[in-house]
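Novice: I would like to see how this sequence folds:
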Amino acid sequence: MHFYDASISSCTGKSHFPERILSVRSCSTVIAVGLENEIQCFCIYMENYENLESYIRVVKLPSPTSFSLLMDLTGEERPHLAYPDSTTTGLVAVHDICAWTHSKKLINAHNHPIAALRFNDDATLLATASNIATVIRVYAVRKQECLFVFRRGLARTVTVNSMAFSADSRFLCLTSNTETIHVFKLEGTLPKFLHLEDELLQKSLEQSMPPQPVGWYDYLAGPTRAATEYLAPARDFASATLPEIGNVNIACLKKINGKLHILAAISSRKFFAFLVNEEEGGPCTLVNSGKLISKVCFHLI
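Specialist: Okay, here's the model as predicted:
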């Protein structure tokens, strides 16, 4: 794995691993390296990136073969790591990297194997899609509770290339191997970020509360929560159509001059920007396009 400093356009160091590297994710305090059969996480405590031998390896996690390619890592104060935990079902493993035990939480997200997953910026939400990709689900990470269900479409089976939340976590975009970029709107109460001390305090308060008599609500609570999986999924709020597609199409959501935009790039090194109507949704307007510079790509090669 090479360390590249874009400010000086040169490689500053490299590290070797015993297996093929499938993906690399990082935040300000952790680097996660996805290998063929495991994920290694390192704590960053220096600004001079030369190699990973200087850093403490926080945790070493086994993963299904080649599925570390789909892992995601995010969260500045409380980094979380997520990756598919099964090759045959839709189980997702979530680790709180800051927790001393690095205990694994499992989310039964889909019936089919996971094809894509993505955290929001503070790791309170996790979006998932299976290899069927007709339904996208959004979970509250701390409670492993399904909050939103969206339908991409039923006309054809696609391969999901990317998913991304907006900075305020109110929108989620999805790209695939088709020309359509879907934008879903997350309407309702979103979970708030809790520091570790807040979580421990809340847990102690819950344990200290006297037991309440069982009522009808207690019998219905479980089925009601489970019923979120069977509610009619919402369709996309807005969509954009790429003028052309590549082997891989990726996109993110970004506010520019106070307005929400889709920024999309395709593997043929072309870039497109679409304006999203945050109030009414619908078709998004193409406002800019161009060719991506290849200078950085050549340096990386």
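Novice: switch to C-alpha atoms for all contacts and neighbour counts from now on
Specialist: Noted.
Novice: I'd say residue 62 and residue 35 touch.
Specialist: No - counting by C-alpha atoms under 8 Å, residue 62 sits too far from residue 35 to count as a contact (9.4 Å).
Novice: quick one, which of these two is more surrounded?
Specialist: residue 35 (23 against 14; other C-alpha atoms under 10 Å).
Novice: now that one: closest residue in space, sequence neighbours ignored.
Specialist: residue 21 (4.7 Å; C-alpha to C-alpha, 6 or more residues apart in numbering).
Novice: please apply the same query to residue 106.
Specialist: residue 93 is the one closest to residue 106 (C-alpha to C-alpha, 6+ apart), at 4.7 Å.
Novice: structure for this one too, so we can compare:
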Amino acid sequence: MSKRVWLITGCSTGFGRELVKVVAEKGEIAIGTVRKKEQIAQLESINPELVKGIILDVQKQDTIEQAKQLIEKEYGRLDVLVNNAGYGTLGPIEETSEEEIQRQFDVNVFGCVRMIKLALPFMRKQRSGNILNITSIAGLNGFPGVGIYNGSKFALEGIGEALAAETRHIGIKVTNVEPGPFRTDWAGRSATYNESNIEEYKETAAKNMESIREVSGNQIGDPVRAVNAMYEITTLENPPVHLPLGKPAYKRIGIRLAEFKEEIEQYRHIGQPTDYTEEELEQMG
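Specialist: From the prediction side, this is the model:
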């Protein structure tokens, strides 16, 4: 088999840049996307023979089309798509502007769908491929002060699950990768903070936003170990649809599952008896 071709979005820093390094170290081709021309040379310096830097903005369809044409012309195949480009907007839902909400979803949700639509024709033709959606533990559990970000990642989680079910039979494998806190720029310069001025949110949204800001740069998660896990997933015959990353992610998911189950069972007596009875269904024909 020829070298696998990867398309990785958001490669100027963080997970994207570290994953490019791993892919090149494995002798595979990494097409990494950046948004500034001067970042191309920096990215390609990792390995000029195996790393290709391109300008791509997931909000701009014309740049996505250019990337598709380049892949068709130079490689003729696409084996792995990593939907890594994204950012976090923090702030109380009430105090986050409509414009910022739309931007958050356009990047984190619609941008990923645009990339998926780029990748699928290649992968359907090959009857093989991997799609990794870098979501978040915030895509499985809502937190005060990050509600809009939560919403975007919850959406991507659902899209990824559905896509896995739609494409598994033709050899396309989809995994939602759910990092906990990692030492990247997510909570630093990459984040958008919508400060809270409403007193009622002082002990909820504002407090959690401040704790996120304070831990930036001191997170327990190692980005290098994270991207090695991402690479390993693409080598498995039957990769999972969900891959949490880091101990905090597994701890939080465990708590969330227990809370969810308890809540569902507690109110089953109200929610479950809302179907037609067997007798009513018989009468309705």
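Novice: so after superposing, what's the score?
Specialist: Here the TM-score for the pair of chains, by TM-score structural alignment, normalised by the length of structure 2, is 0.28; 138 aligned residues with a C-alpha RMSD of 6.4 Å.
Novice: rewinding a little: mind checking what helix or strand follows whichever strand or helix holds the residue nearest to residue 106 of structure 1 in sequence?
Specialist: Residue 93 of structure 1 is part of strand 90-96, with elements assigned from DSSP states H and E. Going down the chain from strand 90-96 of structure 1, the next helix or strand is strand 104-110, by DSSP H and E.
Novice: that following strand: which residues count as buried?
Specialist: 106-107, 109-110 (16 or more other C-alpha atoms under 10 Å).
Novice: all strands of the stretch 51-200 of structure 2, in order?
Specialist: Ranges of strands in the stretch 51-200 of structure 2, per DSSP state E, counting those that start in this stretch, are 51-55, 80-83, 89-90, 129-134, 172-179, 192-193.
Novice: by contact count, what packs against the fourth one?
Specialist: The one in question is strand 129-134 of structure 2. strand 80-83, helix 111-126, strand 172-179 (3 or more C-alpha pairs under 8 Å, 6 or more residues apart in numbering; DSSP states H and E).
Novice: just checking, what packs against the second one?
Specialist: The elements that helix 111-126 of structure 2 packs onto, with contact taken as 3+ C-alpha pairs under 8 Å, 6+ apart, are helix 61-74, strand 80-83, strand 129-134.
Novice: chain neighbours aside, what residue packs nearest to residue 241 of structure 1?
Specialist: residue 180 (4.8 Å).
Novice: you'd agree that neighbour is up against residue 250?
Specialist: No - the criterion here is C-alpha under 8 Å, and residue 180 of structure 1 misses it with residue 250 at 11.1 Å.
Novice: who's more crowded, the two?
Specialist: residue 250 (22 against 16).
Novice: that one is in contact with residue 270, isn't it?
Specialist: No - with contact defined as C-alpha under 8 Å, residue 250 of structure 1 does not count as touching residue 270 (10.9 Å).
Novice: secondary structure of residue 33 of structure 2: a helix, I assume?
Specialist: No - per DSSP: H, G, I helix; E, B strand; the rest coil, residue 33 of structure 2 lies outside any helix segment and is strand.
Novice: burial count for it?
Specialist: Residue 33 of structure 2: 27 neighbours (other C-alpha under 10 Å).
Novice: look up how far residue 119 of structure 2 lies from it.
Specialist: According to C-alpha to C-alpha, to the nearest Å, residue 33 of structure 2 stands 14 Å off from residue 119 of structure 2.
Novice: tally up the residues packed near residue 283 of structure 1, please.
Specialist: 17.
Novice: how about residue 207 of structure 1?
Specialist: With other C-alpha under 10 Å as criterion, residue 207 of structure 1 counts 10.
Novice: tell me the SS of residue 206 of structure 1?
Specialist: Classified using three-state DSSP, residue 206 of structure 1 is helix.
Novice: and the helix or strand harbouring residue 212 of structure 2, what's buried?
Specialist: Using DSSP H and E, residue 212 of structure 2 maps to helix 205-215. Buried residues in helix 205-215 of structure 2, counted by 16+ other C-alpha under 10 Å: 205-206, 208-209, 212.
Novice: in a markdown table: the residues you listed, plus distance to residue 89 of structure 2.
Specialist: Formatted as a markdown table, these follow (distance: C-alpha to C-alpha, whole Å):
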| residue | distance to residue 89 of structure 2 |
| --- | --- |
| 205 | 12 |
| 206 | 13 |
| 208 | 13 |
| 209 | 10 |
| 212 | 12 |
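Novice: closest one of those to residue 44 of structure 2?
Specialist: Nearest to residue 44 of structure 2 among the buried residues of helix 205-215 of structure 2 is residue 212, at 32.6 Å by C-alpha to C-alpha.
Novice: could you double-check that residue 253 of structure 1 sits in contact with residue 162?
Specialist: No - using C-alpha under 8 Å, residue 253 of structure 1 is not in contact with residue 162, being 11.7 Å away.
Novice: before we move on, the earlier item: in a markdown table: the strands of the stretch 51-200 of structure 2, plus mean neighbour count and distance to residue 269 of structure 2.
Specialist: As requested, those are exported to a markdown table (neighbours: other C-alpha atoms under 10 Å; distance: least, C-alpha to C-alpha, whole Å):
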| stretch | mean neighbour count | distance to residue 269 of structure 2 |
| --- | --- | --- |
| strand 51-55 | 22 | 55 |
| strand 80-83 | 24 | 41 |
| strand 89-90 | 26 | 37 |
| strand 129-134 | 25 | 37 |
| strand 172-179 | 25 | 33 |
| strand 192-193 | 18 | 41 |
